[in-house]
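Novice: Predicted model and sequence follow; I will ask about them next.
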Amino acid sequence: MKPDHPFLARLWPRSLQGQLLLGIALAVLLAQGISAALLWRAQVERREAALIHTAAIRIVTASREAAEEQIERRRPGSRLLAAARQLRIERLDASPLRPGDVREHEAEEELAEILTNQGMEITSAVVVHRPLGDDPRLAGKLARQAAMMGEHGRPQPDHLLVAAVEQKAGGWLLVRVPVPKGDPAIMASFIGQTLLLFALLVGAIALIVGRITRPLAALTRRLERFAATRTADGQMQPEGPDDIRRLIVAHNAMEGRIAALLDEKDVMLGAIGHDLKTPLAALRVRIESVEDEGERAKMAATIEDIVRSLDDILSLARVGRPSDPREPTELSALVANIAEEFEDMGEPVSFAPSERIVVPLRTTWLRRALRNLVSNALRYGQSARITLTRENGFAVIRVEDDGPGIPDADLERMLEPFTRGDPSRNSVTGGAGLGLTLARAIAEQHGGSLRLANRQSAGGVSGLIATLMLPLG
């Protein structure tokens, strides 16, 4: 499946191996991403639980020692507990909640449960997070402590976990616990593990997929070569997994059978051509004994029409299996030469000089195709105009006429064998309806195409355009 977005479509790999590797890579990254999120969440939950337990221990310790020691009052409404050595624990008369605080109910339930299990009688528990800057005294103390211990390089907390409980006796016990920053080493380790897993997994899959796709790619190239040459020479040796080997063996057998059928067809058509041309040659001799000149001319024309049709049929049969190689050909000179041939016969054929275009061609076959197109234009349109241009990597030859055109519904059908726009089969409009079919087959033989289109004008259809496209490479 290819993405619809143009940018993604350009990035999407075209090969089977590329798509499989991309799919596996995305699956691995997605799975590792989910694992990272779960690991991070578990780490946060463990850290929160540790902080709640720390706060609970300090509250319980302060509560027990406060029963034995006198509390020194430091400021109105607040008394410092002597038992607090790490951080300050305060007793407040009013609730410690401030505007904007967001209570963490799960943490509050956990804190209340721990304190209750330790025998404390509480009526309410409050747990909130606040920025460290909201407590300048505590922030300054942590900074001085870090400076004294030489811990400037260690990550410093930026938030406080504030836990407070309201005792039945009245008043609140308040404790502040710094929240350490997340340890980047954990995520760095996880990223390293992900990259290692990604490299190992994708590397192993690449080896396995490569063992499958290499013979498939070779088989594709072999199919393309067979489509172009239709010969069974150079068949592949079976390789790869058993399924791929069986596929290659089956393809080789099918390819050999097709080549054998094509050989049989060529032999049969050659025999037919030889067997038909021999009696036709004898007929040419015998008609000379016909005294009526008009009848003799009609007979000769009929024989010539049969010979031309037979030549077209044999050419169409051979065009798919050409024996002559392609040669670099200057196309403008070739088209000009064909136009001159018709002009020398007095036909209204014109060709506008064009740029120099060199294309690898089988010249004899292309001459045949162009002659068929020009003859068709002269037969139905009384004139032919030929143009040659270079467009999008193709040499484009257009043959236009001034005839009545072809109904749009019949344009494709006219390229099929034995299809003619004129139902007559005499020597004037003659032929068996193979001219356009042969021209299309020759174009496809060169990797190109032939298209027909009506030429429109203000008054409607005013002719036909036959477009022959040949790849430049």
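Specialist: Done, it's in.
Novice: switch to C-alpha atoms for all contacts and neighbour counts from now on
Specialist: Fine.
Novice: show me where the protein has helices.
Specialist: Assigned by DSSP state H, the chain shows helices spanning 6-11, 16-66, 105-117, 136-148, 184-229, 242-286, 293-318, 331-344, 363-381, 435-445.
Novice: who wins for proximity to R455 among these?
Specialist: Between R455 and those, the shortest separation by Cα to Cα is 11.8 Å, and it involves helix 363-381.
Novice: L280: how many residues sit nearby?
Specialist: For L280, the neighbour count with other Cα atoms under 10 Å is 15.
Novice: I figured it was touching I303, is that so?
Specialist: Yes. L280 lies in contact with I303 (Cα atoms under 8 Å); the separation is 6.7 Å.
Novice: Quick check: neighbours shared by these two?
Specialist: Counting by Cα atoms under 8 Å, 6 or more residues apart in numbering, L280 and I303 have no common neighbour.
Novice: Go through stretch 355-368 and flag the buried ones.
Specialist: Using 16 or more other Cα atoms under 10 Å as the test for burial, stretch 355-368 gives 357-363, 365-368.
Novice: Reformat those as JSON lines; add distance to P6.
Specialist: Shown next, in JSON lines, are the buried residues of stretch 355-368 (distance: Cα to Cα, whole Å):
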{"residue": "I357", "distance to P6": "33"}
{"residue": "V358", "distance to P6": "34"}
{"residue": "V359", "distance to P6": "33"}
{"residue": "P360", "distance to P6": "34"}
{"residue": "L361", "distance to P6": "36"}
{"residue": "R362", "distance to P6": "39"}
{"residue": "T363", "distance to P6": "41"}
{"residue": "W365", "distance to P6": "40"}
{"residue": "L366", "distance to P6": "38"}
{"residue": "R367", "distance to P6": "42"}
{"residue": "R368", "distance to P6": "42"}
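Novice: put this beside the first:
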Amino acid sequence: MLATVAIAQLINLVLLALLPPDPPRTVPVTALAEAILTRNERALIFQRVPVAPFQPATAGPGAARVEAELAGLIGRIPAEVALDMSAVQGRKFLELYPKAGGAPVSAIQGHFRVAVRERDGWLLAEPRDQRLFATRERQFLLLFLLSALAMLPIAWVFARRLADPIERFADAAEKLGRDPRATPPGVDGPAEIERAAQAFQQMQQRLQAYVTDRTQMLGAIAHDLRTPLTRLAFRLESLPEADKARLRGDVAEMEAMVRSTLSLARADNEPVNRQRLDLGSLTEQAADDLALTGRRITADATDMLVVDGDPGELKRLLTNLMENGETYGGDVSARAWRGDGLAVIDIDDRGPGIPEAELERVFEPFYRLERSRSRETGGTGLGLAVVRSIARAHGGDVVLSNREGGGLRARVTIPLAPAR
């Protein structure tokens, strides 16, 4: 809409440039002399200046005769009158011949200025049609500018009406990135925008149904596995004592995997409980709770990090990472800070780190590093998968990196909530 207004005004200016200009004004010297003598401010603009703004005869040799004639008409000597003519008009003066005959009359054509010496300086006179918006071209230009200013508010209103549905559509897409289970807002507007919004809502519903079906299937499989595992646990009692201890560990490990799978399925199916919260304070709270159990974990939040999230899920994410770091890497220190529209939490340990090739694979479900397979440390291979799932459900992510000098860093990024 704004571009349309600009193009329309440009076309008007082109048409104005193609029109022939008004003929230059011709002023007889006698009429000019009378206007100066009578101080006719309707025809001339008068201004007193201390010194002459131009010297006599600056309009050219031919103007000296006009200056002498004008000086005689107003009762001055030629040295007390100076004439300046515009170079744009070619510094023209001419002679007018009355229709009834008689002597020719000298006249000035185009723009000019006349300076007359007085006791306290010079009197400068120029036609009023030399003002800023006196000529036809300048008047048209002023009208074009005024019409453009008058149209801008109307064009702005229509542009906003066209842009609002698109902005709401973009907000819905961003909200889907932050919370895949959020209810898509209704978007109205032009037919094309409504069709795109409907397609977007259908896509979101299909994605939610797909994730829900897969999660429910995973939970159902894990739930059904509990019955044969329970039977295996009872049958172990009839085995020799030498085999019983080893098989008990295998059954316990399988039960832990089933519990983790059921926990993941319940988390994906639980209702959304998003609210505005300070992620820095939540990080310190998670660290304090773990420290009360004897774990060597500290946390520091340097900024207020307001996000839209589920407090329980985010605390679960932080607790899982801190526990892993303390279990496999000794002391853990967490730091929450603000970075480029994101809430960033760095969780550092002092362990041996992870091979570069394994930094992404450890997020795969049921994938475990070789050193985590002992029954003393436990681990089902779902902890980091759950952590990344929670982070991405909030529009963020979790990445691992080896620190210089030793140790592993888990970096959590969550988008900051828009300011209210």
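Specialist: Done, it's in. Fair warning: this is a prediction, and the values are worked out from it, not measured in the lab.
Novice: Just say which of the helices of the first structure is most tucked in.
Specialist: helix 435-445 (a mean of 24; mean count of other Cα atoms under 10 Å).
Novice: Report the aligned residue range of the second structure for that helix.
Specialist: The aligned range for helix 435-445 of the first structure in the second structure is 383-393, by TM-score structural alignment.
Novice: contacts for the matching stretch?
Specialist: By Cα under 8 Å, 6+ apart, the surrounding residues in contact with stretch 383-393 of the second structure are 177-180, 264, 313-314, 316-317, 320-321, 362-365, 397-398, 412-414.
Novice: Need the counterpart of A222 of the second structure in the first structure.
Specialist: By TM-score structural alignment, A222 of the second structure lines up with G273 in the first structure.
Novice: Please look at its match and L310 and confirm they touch.
Specialist: Yes. Counting by Cα under 8 Å, L310 is a contact partner of G273 of the first structure at 7.0 Å.
Novice: residue contacts, the match of A222 of the second structure?
Specialist: Listed by Cα under 8 Å, 6+ apart, the contact set of G273 of the first structure reads 310, 314.
Novice: if you set the cut-off to 10 Å instead, what comes out?
Specialist: 267, 307, 310-311, 313-314 (Cα atoms under 10 Å, 6 or more residues apart in numbering).
Novice: Average separation of the match of helix 435-445 of the first structure from the aligned part of the first structure, please.
Specialist: Here the mean offset of stretch 383-393 of the second structure against the first structure after fitting is 2.4 Å, by mean Cα distance after the TM-score superposition for the first structure.
Novice: Work out the gap between that stretch and the centre of the chain.
Specialist: Here the centre of mass of C-alpha atoms in stretch 383-393 of the second structure, compared against the chain's by Cα atoms, centre = their mean, to the nearest Å, lies 29 Å away.
Novice: related to what we said a few turns ago, could the helices of the first structure go into TSV alongside distance to G393 of the first structure?
Specialist: Compiled in TSV, the helices of the first structure are given as follows (distance: least, Cα to Cα, whole Å):
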stretch	distance to G393 of the first structure
helix 6-11	21
helix 16-66	28
helix 105-117	70
helix 136-148	72
helix 184-229	20
helix 242-286	32
helix 293-318	27
helix 331-344	14
helix 363-381	18
helix 435-445	15
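Novice: Between these, which one is closest to V127 of the first structure.
Specialist: Closest to V127 of the first structure of the helices of the first structure, according to Cα to Cα: helix 105-117, at 5.5 Å.
Novice: what's the angle from that closest one to helix 16-66?
Specialist: Computed with axes from the mean of the first three to the mean of the last three Cα atoms, to 10 degrees, the direction of helix 105-117 of the first structure lies at 40 degrees from that of helix 16-66.
Novice: so helix 105-117 of the first structure aligns onto which residues of the second structure?
Specialist: Against the second structure, helix 105-117 of the first structure falls on no residues (TM-score structural alignment).
Novice: helices and strands around that helix, which ones?
Specialist: Packing partners of helix 105-117 of the first structure (3 or more Cα pairs under 10 Å, 6 or more residues apart in numbering; DSSP states H and E): helix 16-66, strand 122-131, strand 159-167.
Novice: what do we get in the first structure for W337 of the second structure?
Specialist: W337 of the second structure maps onto R390 in the first structure, by TM-score structural alignment.
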